[in-house]
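>>> fold the following and give me the result.
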Amino acid sequence: MKIHYIREFLLLASNKNFSKTADQLYMSQSTLSRHISSMEKELGVQLIDRSSYTFKLTPAGSIAVEGFQKVLNEYISALSELGTLSHKASGELRLGILYYDIHHYVADIRNTIRQHYPDVKLTLISHQPEQAEQALFDGEVDAILIYDAMPTFGDGISTYPFLKTPYYVLCSPDHHFIHKEIVLVSDLDGEVLLNPPSPFRISGTKHVVTSMFSENHVYPKEVISVTNFDEVPALLAENQAVFISNMVNPDIYLNSVAYRLLEPDRYQGRISVVWKTENPNPLIRLLVNAIKITYS
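The predicted structure is shown next:
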């Protein structure tokens, strides 16, 4: 049984709502439903009464909530204890983050560190994506949190992926995709596409988008470079363009941009923590441990 499936089920049982739970977990409802079904298949019992018009646990589901909560609590306690065995949990960790995610998964990780490692000073440094990578290479931060880190980037860089995220098609509110709930990759044929001017050194989102288009034989009408992500709403409106992203913050552009899921059952990205392998700061290991406590 996967620990993150247990965590998802417990959150769902607490919320009593698939949509709310999926949003909090940064995943699609279909993915959440598939995970719950996988648990039920493995356990051989039905956890949720799907015949009810409102959310309702089965008797087995109620028993599972109590038992799984104990399992999760013991798992978190063990991780916390193991994280402090090899060194005293104190000192400073400089963490580069994407400025628009401070109130989302970053806040969850920060709260875990404050709760389990109160003597650690966590310094958060906000960046645009490309700036975050450069700060890591320049030694200005110990680690960064970034989307779609390429595991084959090369020697000297370590990554730990921890959070799956669906891809979205971003467009202006008057774009014709506004009438779709889910956009297919094939729908993007002939569209104007916003894209970074060159691949990032670590983040592989542009490579993912290129592969999407290639394997589906989709060709954009035009590709417009975007170097500052704050410009995205204006560029979308001016060019009736689309922008593909798996950023988890739907409020970054407020009402100036519409978000539509891009085939969530086929394509998912990952948020990873990335650091230089040679970095001697022992708190990087503690950061990974805190992430496991938060999202495993």
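
>>> when you work out contacts or count neighbours from here on, use the C-alpha atoms and nothing else.
Noted.

>>> who's sitting farthest from the centroid in the protein?
Here the centre of the chain is the reference, and by CA atoms, centre = their mean the most remote residue is residue 59, at 32.6 Å.

>>> gap between that residue and residue 66?
As judged by CA to CA, to the nearest Å, residue 59 and residue 66 stand 11 Å apart.

>>> can you check residue 161 too?
29 Å.

>>> any idea where the strands of the chain begin and end?
In the chain, strands defined by DSSP state E lie at 91-98, 120-127, 143-147, 157-166, 168-171, 182-183, 192-195, 222-225, 241-245, 258-262, 268-276, listed in chain order.

>>> make a markdown table from the ones you listed and add mean neighbour count and distance to residue 10 to it.
Shown next, in a markdown table, are the strands of the chain (neighbours: other CA atoms under 10 Å; distance: least, CA to CA, whole Å):
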| stretch | mean neighbour count | distance to residue 10 |
| --- | --- | --- |
| strand 91-98 | 20 | 28 |
| strand 120-127 | 17 | 29 |
| strand 143-147 | 25 | 26 |
| strand 157-166 | 19 | 17 |
| strand 168-171 | 25 | 26 |
| strand 182-183 | 18 | 27 |
| strand 192-195 | 22 | 38 |
| strand 222-225 | 15 | 43 |
| strand 241-245 | 24 | 28 |
| strand 258-262 | 22 | 25 |
| strand 268-276 | 22 | 22 |
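
>>> surely residue 35 meets residue 5?
Yes - using CA atoms under 8 Å, residue 35 is in contact with residue 5, at 6.3 Å.

>>> how about the helices of the stretch 101-250 of the chain, start to end?
Taking DSSP state H, counting those that start in this stretch as the criterion, the stretch 101-250 of the chain carries its helices at 105-116, 129-137, 205-215, 232-239.

>>> adding distance to residue 221 and mean neighbour count, write those helices out as TSV.
Converted to TSV, the helices of the stretch 101-250 of the chain look like this (distance: least, CA to CA, whole Å; neighbours: other CA atoms under 10 Å):
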stretch	distance to residue 221	mean neighbour count
helix 105-116	35	17
helix 129-137	26	19
helix 205-215	12	15
helix 232-239	11	18
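
>>> next up, for comparison:
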Amino acid sequence: MEFKRLKYFVAVAEERHFGRAAARLDMAQPPLSRQISQLEKDLGVLLFDRSRSQIELTQAGEALFERAREILDRLDAAYREVRVIGTGGAGWLRIAFVGSATHGPLPNLIKSYRSHYPEVDLSLSAMNNAEQKRALIQREIDIAVARPSLDDEGFRGVLLHHEPLILAIPDNSPLNNDKPLRLKELRNETFVLYPNRPRPSFADHILETCRGEGFEPADIVPAQDYQTAISLVSVGVGLSLVPASVSSTQRAGVRYRTYTGNNPGTSLTVHARLDSRSPHVMNFFEIVKRYSRKSQLCR
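Alright, predicted model coming up:
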């Protein structure tokens, strides 16, 4: 049975008049009458009692009328839902991010996306760069927020944020004073680096920063992620070079300080697969670009 004939039938059933139904459907009356007759023939029943001046539904017609309206209402709802999902206004989006990003612009970026697309279900998960790269390749996630970026010719990327490095030191450290801190004078300190693996990673970026000042740290304590590293700093294991944005969230036992010397900073980059044309991904990238432009204007 064609849905078009169901629509014709419902129009006639509601109007109880072929002429008015034809006008409502913007068609001539004879083709409408033929469509209804063909529907009755297909079903093998009479749907309308035409013996009176005003046509009436038969019992079979009443049953079909009730069911047909339900079917057409559901079909219309399905069309509306598909259109919304197809434009990225509903559905889901899977985002992975490095742990330190939660202290920077990522929360506001997520809030901005939610305000524009409140019906999209967001799945958020913390992953290091290597895990994000694998998950993007395997299509397990749609968006990756990496530090500083993911190197793969199959990915597109947009710079989200660039910020300086700062020192995280134990609050009971002798370095916790009002004297300026020079990076090259910290050569004998224990550096907490993360992640421990896979490499190269943010840890190697910090080592290169130290080499820019002409030294290698005297002692290194590896940690697998930012949260572990900052916990080690808080209990006095050593100091760490971290993104400046993490200082916005205070941690007991840790003091954040700026320093003088080599400071290449660190970036966050948003990635997706080049072959992903999902409207959800494209909408997210548009929010990222707006956010990035706004951030540059505020500097």
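
>>> just so I know, which of the helices of the stretch 101-250 of structure 1 lies nearest residue 263 of structure 1?
Closest to residue 263 of structure 1 of these, according to CA to CA: helix 205-215, at 10.7 Å.

>>> what packs against the closest one?
Helix 205-215 of structure 1 sits against no helix or strand, with contacts defined as 3 or more CA pairs under 8 Å, 6 or more residues apart in numbering; DSSP states H and E.

>>> residue 38 of structure 2 versus the aligned partner of residue 273 of structure 1 in structure 2, what's the distance?
Using TM-score structural alignment, the equivalent of residue 273 of structure 1 in structure 2 is residue 270. Applying CA to CA, the value for residue 270 of structure 2 to residue 38 of structure 2 is 57 Å.

>>> one step back: with distance to residue 193 of structure 1 added, can I get the helices of the stretch 101-250 of structure 1 in CSV?
Formatted as CSV, those follow (distance: least, CA to CA, whole Å):
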stretch, distance to residue 193 of structure 1
helix 105-116, 28
helix 129-137, 19
helix 205-215, 10
helix 232-239, 9
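
>>> for residue 97 of structure 1, give me its contacts.
Listed by CA atoms under 8 Å, 6 or more residues apart in numbering, the contact partners of residue 97 of structure 1 are 106, 124, 125, 126, 127, 132, 144, 145, 146.

>>> what about 10 Å?
By CA atoms under 10 Å, 6 or more residues apart in numbering, residue 97 of structure 1 lies in contact with 106, 124-129, 131-133, 141, 143-146, 273.

>>> before we move on, the earlier item: can you list the strands of structure 1 in JSON lines and add distance to residue 212 of structure 1?
Shown next, in JSON lines, are the strands of structure 1 (distance: least, CA to CA, whole Å):
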{"stretch": "strand 91-98", "distance to residue 212 of structure 1": "24"}
{"stretch": "strand 120-127", "distance to residue 212 of structure 1": "27"}
{"stretch": "strand 143-147", "distance to residue 212 of structure 1": "17"}
{"stretch": "strand 157-166", "distance to residue 212 of structure 1": "14"}
{"stretch": "strand 168-171", "distance to residue 212 of structure 1": "13"}
{"stretch": "strand 182-183", "distance to residue 212 of structure 1": "13"}
{"stretch": "strand 192-195", "distance to residue 212 of structure 1": "13"}
{"stretch": "strand 222-225", "distance to residue 212 of structure 1": "15"}
{"stretch": "strand 241-245", "distance to residue 212 of structure 1": "11"}
{"stretch": "strand 258-262", "distance to residue 212 of structure 1": "11"}
{"stretch": "strand 268-276", "distance to residue 212 of structure 1": "11"}
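
>>> so which of those strands gets nearest residue 13 of structure 1?
Comparing those by CA to CA, strand 157-166 comes nearest, at 20.6 Å.

>>> whereabouts in structure 2 does that closest one align?
The alignment places strand 157-166 of structure 1 over residues 155-164 of structure 2 (TM-score structural alignment).

>>> what of stretch 14-25 of structure 1?
Under TM-score structural alignment, there's no match for stretch 14-25 of structure 1.

>>> any idea how far that stretch is from the middle of the chain?
16 Å (CA atoms, centre = their mean, to the nearest Å).

>>> go ahead and confirm residue 185 of structure 2 touches residue 215.
Yes - contact criterion CA atoms under 10 Å: residue 185 of structure 2 and residue 215 qualify, at 9.5 Å.

>>> which of those two has more neighbours?
Set side by side, residue 185 of structure 2 and residue 215 show unequal neighbour counts under other CA atoms under 10 Å, the larger going to residue 215 at 17 against 11.

>>> closest to residue 222 of structure 1 out of the helices of the stretch 101-250 of structure 1?
Of these, nearest to residue 222 of structure 1 by CA to CA is helix 232-239, at 9.8 Å.

>>> mean distance, that closest one to its aligned residues in structure 2?
Averaged over the aligned pairs, helix 232-239 of structure 1 sits 4.2 Å from structure 2 after superposition, using mean CA distance after the TM-score superposition for structure 1.

>>> which neighbouring elements make contact with that helix?
For helix 232-239 of structure 1, the elements it packs on are strand 168-171, strand 192-195, strand 222-225, strand 241-245, judged by 3 or more CA pairs under 10 Å, 6 or more residues apart in numbering; DSSP states H and E.

>>> make it 8 Å
Helix 232-239 of structure 1 packs on strand 168-171, strand 192-195, strand 241-245, going by 3+ CA pairs under 8 Å, 6+ apart.

>>> just how off-centre is it within its chain?
The answer for helix 232-239 of structure 1 is 25 Å, by CA atoms, centre = their mean.
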